[in-house]
Structure formats: C-alpha cells, structure tokens
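> compute the structure for the input listed below.
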Amino acid sequence: MYELFILGQLMDHPMTGYQLRKALVNVVGSELTISFGALYPLLDKLAAAEELTISFGALYPLLDKLAAAEELTLAFKRTTNKRPQKLATITAAGRTQFWQLVMTPVALNKQTQLTFQIKLNFLHLLSRDQQQVILLDFQQFARGQVARLTAQHKRVMTNTHMLAADIQDALMVNELQRVRAQAQLDWLDRQLRNGGEVKG
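Down below sits the predicted model:
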C-alpha cells in the first residue's frame, strides 16, 4: 500500500522523503501515516528493486555522476546548514510496478479503506476507463461495508446476552459507521454517474 503511494507520487515528479511523508499526511491523515523510520528503509528497498533512484537532486548532478562511476565517495560534514536532501525519482520499472499496483483489485483486509483512499489520489494519472474500474471496485467494497454494518445492527438488536445500556452504545456506534459508509457509497454512485470522471 505504501509502495503504491510512493510510486504514484513520483509519477508526477521527483520528491524527497520529507515531501513524500507530507503528501501522505494530506491523503490519509496524520494518524495513519508512515513514520520516517519506516519510510526511508522503504525508499531504499524500492531503490534496490530498481523501481526508483535516489540522488542528491538537481544541485548535485556532477557529484552523483562521479559517485556512480565510483570516482569519489560522498560524505557530508555536519553543519548548522540544511543537509543535502536525497531526491527519489521513479524509474521505468517503478512506473510498470505502479500501473500493476493501481489496477490490481483491492483485497478485503484492515488496509482496504486506506488503499482505496490512496488509489483515489492517483485518478488523475488514469484514463477514464481505468478510473471507472477503480471506482467500481471501491463501490463494491462500499456496498459490502453497508451490508455488513446493517447485518451487525440486526445482530445487536436481537442479542439477548448484552445489557440494555451496552446495546444502546453499540447501536449508536453502528449508526455512525453506517452513516459514514452510506455517505461514501453515495459519493461513489455520484462519481460513477459522471462516467467515472471524479468531480469535486
């Protein structure tokens, strides 16, 4: 899921790890974002898989070229100045991996909702037909979510092993979840009526 996000963000332009994390916060919120301690190893893993390259950006192209040719070793002295930032750039292999990840149907698990939010962030990269595939997949998930919450509501209502106060609390939480899920489903229905082209 985070691999999809990183590769998708890099489809538009190269970014630093700091910029990637800020972009992720904007998409999923600060509670669900990835830490720098997890982000940088993931960037290194993607670089090792040749899905992206990491360089010191446009300010240091000659140094990068010389380092790649093993004509010098890069080391940086700590100063009070801003340290050089590594810039991640997607490769052809990374673009291929992005297309595979974004078009793969989302598995039903704890990350399903988050994965769809990430996919929605990249609809601008997709054709109208591809957008519709993503939205239909999300719509199917949302319909299932509404159905599961409705069934859960019925089970709570008929549960003879719960205290009345617990039933009321459970029904209140369930109602909130159903309202959210229905709002999401309604939004998806509107987008699909627009022909798969997402409109604000």
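
> only C-alpha atoms for contact and neighbour calcs from this point on.
Will do.

> how far does stretch 105-119 stretch from start to finish?
With CA to CA, to the nearest Å applied, stretch 105-119 spans 11 Å between its terminal residues.

> equivalent analysis for stretch 159-169, please.
Stretch 159-169 has an end-to-end distance of 13 Å (CA to CA).

> kindly report the same for stretch 108-125.
Start to finish, the residues bounding stretch 108-125 are 24 Å apart (CA to CA).

> gap between it and the chain center?
Computed by CA atoms, centre = their mean, to the nearest Å, the separation of stretch 108-125 from the middle of its chain amounts to 6 Å.

> show me which positions of that stretch end up buried.
Of the residues in stretch 108-125, those buried under the neighbour-count criterion (16 or more other CA atoms under 10 Å) are Q113, T115, F116, I118, K119, L120, N121, F122, L123.

> now the residue nearest the centre of the chain, what's its secondary structure?
The central residue of the chain, meaning the one whose C-alpha is nearest the mean C-alpha position (CA atoms, centre = their mean), is I118 at 3.0 Å. Three-state secondary structure (criterion: DSSP: H, G, I helix; E, B strand; the rest coil) places I118 in helix.

> neighbours around the closest residue to it other than its chain neighbours, how many?
Leaving aside its chain neighbours, I118 sits nearest to F5 (6.2 Å; criterion: CA to CA, 6 or more residues apart in numbering). By the measure other CA atoms under 10 Å, the count of residues near F5 is 24.

> another sequence for comparison is provided below:
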Amino acid sequence: MQLHLASITLDRQSSADYNTSNRPTIRSIFAKKSESRAKQMYELIILSLLMRVPLNRYQLAKVVNDKLGPHAKLSNGTLYPLLARLEAAGLVAVEPESAGKSQERRSRLFHITEVGRQRFQQLMMDTSSYQANYQQAFLFKVSSLDLLPPAKRFYVLNHYITYCQAHILHFTTEAENLAQDLASVPFPQAFQERSALAIRHLIQHWESEAAWAMQVRDLCTHEMEQAGSAKPADAQPC
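Alright, predicted model coming up:
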C-alpha cells in the first residue's frame, strides 16, 4: 500500500511539474518561431554572399552584421553552428587551408555547392515564411535579385508591391474605423490626435515602400531592355 501511494504521489508530482514548468508557454512558442525565421534569414544572407565569392567565417560575420544594422548582431554562437549545419546538409563546402596560412578555422573558405544554389533560389522565392518581418527579408533579397532568372525576379518584386498595398489598404481601413470609434467614445483629444497620427505614418510608410519597390522593378526592366532581353509578363504593373 505504501508503494502504491508513493507511486500515486510521484505521478501527481510529475503531472504538476509538467503543468507548471515543462508546459510550453505562448512566449516560448513565439520565441522559437522567431528564432527559426531569423536563422532562415541568416541562411539566405550567407548563401547570397557565397553565390558571389567564397568567404571565411570572419568575412561572413562582418558582412552579415553590416547588413543587419546597429541593433542586431549575428554572434559566433549562432554563425558557427549555422555554417556547420549548412556544410552537413551539403549546401556549402569548405576549402582546405592553403599552405603557409594560419591554422585558425576562420581562415577556411566556404564555397556554395550546386545544392546550395538550389536552396538559395528556394529561399529567394519563399514569400510565406517571413510574413511578420518580410520587409526586412525583402531588403536582403533586393541586392541578390540579379542572381534570379528574370521571371522569378519580377515575381519577387510584384509580390512585395502587393504586400505593401495590402498594408496600405489595411491601415486605411483602420483609420476609417478609428475615426468612427473616436466619434462615438469620448477619448481625450491628445489620444485621438496621436492615434490618427500614428496610423497616417504607417500608411505613408507603406506607400513609400511600394513606390520604392516599383522603382526597383523599373530599374530591372530598364536593365533588361538595355541587355536586349524580352520583358517577362510578370514585369507588368500589379
């Protein structure tokens, strides 16, 4: 009987431990998704750089961090495991160290493989994995558009223009709804003005993004015309 009661106690304790400490929280779930998206974006940046020239780990870290800006950083603790995973998956290959060079691992050059080139194309055409921060992902894609075939190049551009237009429509509708809400509820005047100002800023931001993406598309069209290439059907305005 004592053993049976002890077993019940342990079972209850295990259940309590799961319910309190082992159960995933909403914050942890979103953190894992955010981390996964970030790693995929790092993978895209690294492969896009290696599409142009072999680089060592130090050079990759320097260029990637320059691209990320002042408030984000790709640490060695993230970069090194990512490169190891890319190598294990056959996406990159490592060149043997040249004679006379330092034996530090960072002096080894990473080359993109044919499988890596295919993965790069896949990441460039992926328009669903970055919905929460697709604006940042698109900024990285723009510098590598020339590595895509023309039809795919214009698909990526037109998708982002449509993405911007969807935001413009959303916030325009929100502005109209806000005006109705503020008319029916006696919010303080300062709150009303700042809320309206914030939404107008968002609308102008996405209008600017759409206009910029259209300029990039026009530039791509001009480059193709100069090269004597036919303009794909996807080059037409959205």
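
> pretty sure the residue nearest to the centre of the first structure sits against V27.
Yes - using CA atoms under 8 Å, I118 of the first structure is in contact with V27, at 6.8 Å.

> longest helix of the second structure?
Assignment by DSSP state H gives helix 189-227 as the longest helix of the second structure.

> helices and strands around it, which ones?
Using 3 or more CA pairs under 8 Å, 6 or more residues apart in numbering; DSSP states H and E, the elements in contact with helix 189-227 of the second structure are helix 150-184.

> relative to helix 189-227, how tilted is the helix it packs on?
Using axes from the mean of the first three to the mean of the last three CA atoms, to 10 degrees, the interaxial angle of helix 150-184 of the second structure with respect to helix 189-227 works out to 170 degrees.

> for helix 150-184 of the second structure, what is the distance to the chain centroid?
Relative to the chain's own centre, helix 150-184 of the second structure is displaced by 19 Å; criterion: CA atoms, centre = their mean.

> list the buried residues in that helix.
Taking 16+ other CA under 10 Å as the neighbour-count basis, helix 150-184 of the second structure is seen to contain the buried residues 150, 152-158, 160-161, 163-165, 167-168, 171-172, 175, 178, 182.

> quick one on the thing from earlier: map the residue nearest to I118 of the first structure across to the second structure for me.
When the structures are aligned by TM-score structural alignment, the residue of the second structure matched to F5 of the first structure is I45.

> mind checking how far its match is from R194 of the second structure?
With distances defined as CA to CA, the gap from I45 of the second structure to R194 of the second structure amounts to 37 Å.

> now do G116 of the second structure
Taking CA to CA, one finds G116 of the second structure at 48 Å from R194 of the second structure.

> can you pull the contacts of T33 of the first structure?
With contact taken as CA atoms under 8 Å, 6 or more residues apart in numbering, T33 of the first structure is in contact with R21, L24, V25.

> which position in the second structure pairs with the second one?
Okay, so that is L24 of the first structure. Pairing criterion TM-score structural alignment: the partner of L24 of the first structure within the second structure is identified as V64.

> just checking, its match touches L74?
Yes - judged on CA under 8 Å, V64 of the second structure makes contact with L74 at a distance of 7.2 Å.

> quick one: what's aligned to M214 of the second structure in the first structure?
In the first structure, the position corresponding to M214 of the second structure is occupied by D189, as judged by TM-score structural alignment.

> pretty sure that match sits against F138.
No - shown here, D189 of the first structure and F138 do not form a contact pair, counting by CA under 8 Å, at 10.2 Å.

> what's the helix or strand for the match of F5 of the first structure?
With the criterion set as DSSP states H and E, the secondary-structure element containing I45 of the second structure is helix 26-50.

> what is that helix packed up against?
With contacts defined as 3+ CA pairs under 8 Å, 6+ apart, helix 26-50 of the second structure has these neighbours: helix 57-68, strand 109-112, helix 114-125.

> looking at those, which is nearest to L5 of the second structure?
L5 of the second structure lies closest to helix 114-125 among those, at 55.8 Å (CA to CA).

> where's the equivalent of Q121 of the second structure over in the first structure relative to A107 of the first structure, distance?
Taking TM-score structural alignment as the criterion, the aligned counterpart of Q121 of the second structure in the first structure is W99. Taking CA to CA as the measure, W99 of the first structure and A107 of the first structure are separated by 17 Å.

> higher neighbour count, these two?
Using other CA under 10 Å, the more surrounded residue of W99 of the first structure and A107 is W99, with 15 against 10.

> any idea how far the more buried one is from F5 of the first structure?
W99 of the first structure is 12 Å from F5 of the first structure, where distance means CA to CA.

> for Q19 of the first structure, same thing?
For Q19 of the first structure relative to F5 of the first structure (CA to CA), the value is 12 Å.
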